[in-house]
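**Student:** Compute the structure for the input listed below.
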Amino acid sequence: MPYGRRAALQKAALGIGVLLAGTTGARAQGRELRLLMLGDSITAGYGLARGEGPPARIEALLREKGRNVRLLDAGVSGDTTAGGRARLEWALADRPDAVIVALGGNDALRGLTPAQMRTNLTAILDGLAARNIPTLLAGMIAPPNLGAEYGREFAAVFSDLAAARPQIVFYPFLLEGVAGEPTLNQPDRIHPNPRGAQVLAERLLPAIETLLDRVASSPAG
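**Tutor:** The predicted structure follows:
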């Protein structure tokens, strides 16, 4: 390859590298986005040390990718969708730019009806939509001991709500890749251990990045 052409290509490649670095740096240095995670004990990091729960792991992964995002941990152990609905206004006091709704597990554990869960999640999602807050809905799966019919109705709540709201980001199962794996869960076989929380965060990350990309284009953003 002639020297002049090779030098030109090297210069162009260098320019692209600088441009990409500048873009990443600009994103990292931009306004800090606030991402609220409304959930239960999974979100709250039950049984984990501070900084080991899903919100902390998600924030760390986002910052590693150059995204200036602060996770607002709104997880309350034992909370059902009714509890999340009741404290939604309080949870929004920090004016998040986007919200992850990760509730439903305790509804199943307490044997509450899928119809009740549907009503509560509908109210939560409608409340967020009314405020033009980009939202990610993370689904849950009912324990098999509650029966196949209950399990189908339970799962359908999440898929139906997502189908009716194409503007939200849908992640079908919050514990995908973690549930049922002994090495990723605490002895209770319900709550992720530190490694499980990391896997949860890694798997959820692409959907969260899709959510964050919608912040700038939303009326609230």
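**Student:** From here on, just use CA atoms for contacts and neighbour counts.
**Tutor:** Will do.
**Student:** Any buried residues in the helix or strand hosting residue 90, and which?
**Tutor:** For residue 90, the host element (DSSP states H and E) is helix 88-91. Within helix 88-91, the residues scored as buried using 16 or more other Cα atoms under 10 Å are 88, 91.
**Student:** Ok, stretch 3-19 next?
**Tutor:** Buried, per 16+ other Cα under 10 Å, within stretch 3-19: nothing.
**Student:** Same question for stretch 88-103.
**Tutor:** 88, 91-92, 96-103.
**Student:** same thing with stretch 105-112?
**Tutor:** 105-108.
**Student:** In three-state terms, label residue 51 for me.
**Tutor:** coil (DSSP: H, G, I helix; E, B strand; the rest coil).
**Student:** Could you report the distance from it to residue 58?
**Tutor:** Distance of residue 51 to residue 58, computed by Cα to Cα, to the nearest Å: 10 Å.
**Student:** can you check residue 77 too?
**Tutor:** 19 Å.
**Student:** now residue 35
**Tutor:** 10 Å.
**Student:** joint contacts of these two?
**Tutor:** residue 71 (Cα atoms under 8 Å, 6 or more residues apart in numbering).
**Student:** helices or strands up against the helix holding residue 90?
**Tutor:** Applying 3 or more Cα pairs under 8 Å, 6 or more residues apart in numbering; DSSP states H and E, we find helix 88-91 packed against no helix or strand.
**Student:** Could you name the helices and strands sitting against the helix or strand just after it?
**Tutor:** Downstream of helix 88-91, the next assigned helix or strand under DSSP H and E is strand 98-102. Strand 98-102 sits against strand 33-39, strand 135-138, with contacts defined as 3+ Cα pairs under 8 Å, 6+ apart.
**Student:** next up, for comparison:
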Amino acid sequence: MRILAPLLLALAFAVPAQAEPLKIMAFGDSLVHGYGLPAGEPFPAQLEARLQDEGYGEVTVLNAGNSGDTTAAGLARIGWALADDPDAVIVVLGANDGLRGIEPANTMQNLDGLLEELERAGIPVLLAGMLAPRNLGSDYAEAFDAVFPNLQAKYDPIYYPFFLEGVATVPELNQADGIHPNAEGVATIVENIFPKVEELILRVRERSAAAEG
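**Tutor:** Below you'll find the predicted structure:
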């Protein structure tokens, strides 16, 4: 029985279906909000559909994106966003900081404050990184790109290095502006980030089991 109990616990975590409803908040800018996309096609909606297709049961992915948000704007509204009581949060911020050439030190400070608030609330986090536009120069790009791995090292969220991996600079996966993914581009993002979302759900379950035990 001593050997069997840990085995049964491991198997429980390995099964996708979740007995209790799960609420994940996607928190970010237009890349979350779904700029230019019809209903059902933004990142939160496509991710929710994928989770349900994979057998995760009653999962809701809240769309807490706000087009145009910088990391400063995200920090300013994270407190009231948490009134929706999510079980986990996916943070997708930084793109507008890079487009506006905001000092990477400010981006770091804002995201640090946001992650600190989520840590105090005991909410598991998936941090999606961003890369700086290369036309701002190598010094800026190096400093900006370092923000996200530095935050990962400090707070240990589930970490996905580049939210637009496989989509950025691919014309057929973006809208006419070349910045915002189209529906197919969002589907590619969901496909690529999905293993990290599964890690996030596992972390939620582990914390829940620890709290109950």
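**Student:** between residue 77 and residue 58 of structure 1, who's got more neighbours?
**Tutor:** residue 58 (25 against 15; other Cα atoms under 10 Å).
**Student:** Next, count neighbours for residue 69 of structure 1.
**Tutor:** Residue 69 of structure 1 has 21 nearby residues by other Cα under 10 Å.
**Student:** OK, contacts around the residue nearest to it when sequence neighbours are not counted?
**Tutor:** Nearest residue to residue 69 of structure 1, sequence neighbours excluded (Cα to Cα, 6 or more residues apart in numbering): residue 33, at 4.7 Å. Neighbouring residues of residue 33 of structure 1 by Cα under 8 Å, 6+ apart: 68-70, 96-97.
**Student:** same question, residue 150 of structure 2
**Tutor:** Applying Cα under 8 Å, 6+ apart, no residues qualify as near residue 150 of structure 2.
**Student:** quick one: the top helix by length along structure 2 to chain centroid distance?
**Tutor:** Longest helix in structure 2, counting residues (DSSP state H): helix 183-212. Distance of helix 183-212 of structure 2 from its chain centroid, counting by Cα atoms, centre = their mean, to the nearest Å, is 9 Å.
**Student:** and what of stretch 83-93 of structure 1?
**Tutor:** Centre to centre, stretch against its chain (Cα atoms, centre = their mean), the figure for stretch 83-93 of structure 1 is 17 Å.
**Student:** Tell me which residues touch the residue most central in space within structure 1, please.
**Tutor:** Closest to where the C-alpha atoms of structure 1 average out (Cα atoms, centre = their mean) is residue 100, at 4.6 Å. Each residue near residue 100 of structure 1 by Cα under 8 Å, 6+ apart is listed here: 35-38, 135-138.
**Student:** so can I have a markdown table of these showing neighbour count?
**Tutor:** Below are these laid out as a markdown table (neighbours: other Cα atoms under 10 Å):
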| residue | neighbour count |
| --- | --- |
| 35 | 25 |
| 36 | 24 |
| 37 | 25 |
| 38 | 26 |
| 135 | 26 |
| 136 | 24 |
| 137 | 25 |
| 138 | 23 |
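**Student:** Output the contacting helices and strands for the longest helix anywhere in structure 1.
**Tutor:** Ranked by residue count and defined by DSSP H, the top helix of structure 1 is helix 3-29. Counting contacts by 3+ Cα pairs under 8 Å, 6+ apart, helix 3-29 of structure 1 is packed against no other helix or strand.
**Student:** In three-state terms, label residue 62 of structure 2 for me.
**Tutor:** Classified using three-state DSSP, residue 62 of structure 2 is strand.
**Student:** ok, now how distant is the aligned partner of residue 155 of structure 2 in structure 1 from residue 205 of structure 1?
**Tutor:** Here residue 155 of structure 2 is matched to residue 165 in structure 1, going by TM-score structural alignment. Going from residue 165 of structure 1 to residue 205 of structure 1 by Cα to Cα gives 21 Å.
**Student:** neighbour count winner among those two?
**Tutor:** residue 205 (17 against 14).
**Student:** Residue in structure 2 paired with that one?
**Tutor:** Match for residue 205 of structure 1 (TM-score structural alignment): residue 194.
**Student:** Please apply the same query to residue 108 of structure 1.
**Tutor:** So residue 108 of structure 1 corresponds to residue 98, using TM-score structural alignment.
**Student:** Residue 113 of structure 2 matches what in structure 1?
**Tutor:** Counting by TM-score structural alignment, the partner of residue 113 of structure 2 is residue 123.
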